[in-house]
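> Got a predicted structure plus its sequence, pasted below:
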Amino acid sequence: MSSLKSVIRLHKWQLDEKRRALAELQNLGDRLRAEAQRLEEEVVQEQRAASASFEASFTYANYAKAAMERRRRIAQSIAQVDQQIAAATDEMAAAFQELKRFELAEEERLRREKEKIRRKEDAMLDETALVGFRRRQKAAEEAGS
């Protein structure tokens, strides 16, 4: 096994790991966005309940403050995850380019190796044809004498 094959296998594994990490970050971002959406729906329900009931309107102010703080924390987390996703995407793109560079080098090495084998086979065929030609020529000379 050539050293390039080992390097390619290593880079494929690293690329797969980066893809998994990116997928996990994207899932986390999706969960945070879903949580933000649920919070918004909950706030709307609480507003309706507060406007319908006099007693609930007293507790709504405290709920609203807590909900605004949760919304702020979720938005902050989403922003951090989006930054991590951007960084992970860049890392994955770099790893992909690195892998492609080694794959292209391996393809070129194999192409050169096949070309070398083809040249050797051509030389052997040429030698065989030349030997056959000389035998026929010698046989023709002996038959003509």
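Thanks, I have it.
> From here on, just use CA atoms for contacts and neighbour counts.
Will do.
> in stretch 132-145, what counts as buried?
By 16 or more other CA atoms under 10 Å, stretch 132-145 has no buried positions at all.
> ugh, wrong one, stretch 33-45
By neighbour count on 16+ other CA under 10 Å, the buried set for stretch 33-45 is 33, 36, 39, 43.
> Could you look up the SS state of A56?
helix (DSSP: H, G, I helix; E, B strand; the rest coil).
> One more to weigh against that first structure:
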Amino acid sequence: MRPFDTLIRLAEQALDEKRKALSQLEAGLERARVARAALDVELAAEQKAAAGSMEAGRLYGAYAQAMLARRRQADRLVDDVEMAVEAAREEVRTAFAELKRYEITHDARLAKLAAEEARKEQAVADETAQNLKRRENDRL
């Protein structure tokens, strides 16, 4: 059963690695979302400042254009990381399914071997009982 034990252990390691990668991607996604939200907060603060000052109002147009570009870039980053997270989740699901397949196959083989061993032991016990019965009948 060593080959299956090794195969299961390797599949578990692969699954763990994929889970770690997924965790890192999810953390990166959260950071990207926080950064995107920070841009909205910054924009709101600048709008408020621009509304309060005539000079700031004149400069706000250039700032707004730059901010829109930064927001689009942040949105693209969030979208890209979301796609990477979904791909990593699919890899985790696939690795988990593979591991379960190995474990189920291993358990089935162990059950089959145990059943075979029990059958052999029962055959030996039956033969012993038959021999004892035969000896008893021979003595009579």
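Nice, I can see it. Not measured: the values here are computed from a predicted model.
> and which of the buried residues of stretch 33-45 of the first structure is nearest A87 of the first structure?
Nearest to A87 of the first structure among these: R33, at 19.3 Å, using CA to CA.
> one step back: so which of the buried residues of stretch 33-45 of the first structure belong to helices?
33, 36, 39, 43 (DSSP state H).
> correct me, but the third one touches M68?
No - when contacts are counted by CA atoms under 8 Å, L39 of the first structure is not listed as touching M68 (9.5 Å).
> In what element of secondary structure is the most centrally placed residue in the second structure found?
The residue lying closest to the centre of the second structure (CA atoms, centre = their mean) is V92, at 3.3 Å. Following DSSP states H and E, one finds V92 of the second structure within helix 54-139.
> that older thread, correct me, but the residue nearest to the centre of the second structure touches R19?
Yes - with contact defined as CA under 8 Å, V92 of the second structure reaches R19; the gap is 6.3 Å.
> mean per-residue distance, stretch 75-84 of the second structure to the first structure?
Once fitted to the first structure, stretch 75-84 of the second structure is off its aligned match by 0.9 Å on average (mean CA distance after the TM-score superposition for the first structure).
> for that stretch, which positions count as buried?
If you call a residue buried by 16+ other CA under 10 Å, then stretch 75-84 of the second structure has these buried ones: 75, 77-78, 81-82, 84.
> give the contact list for Q84 of the first structure.
Residues near Q84 of the first structure by CA atoms under 8 Å, 6 or more residues apart in numbering: L25.
> Go again with 10 Å.
By CA atoms under 10 Å, 6 or more residues apart in numbering, the contact list for Q84 of the first structure reads 21-22, 25-26, 29, 78, 90.
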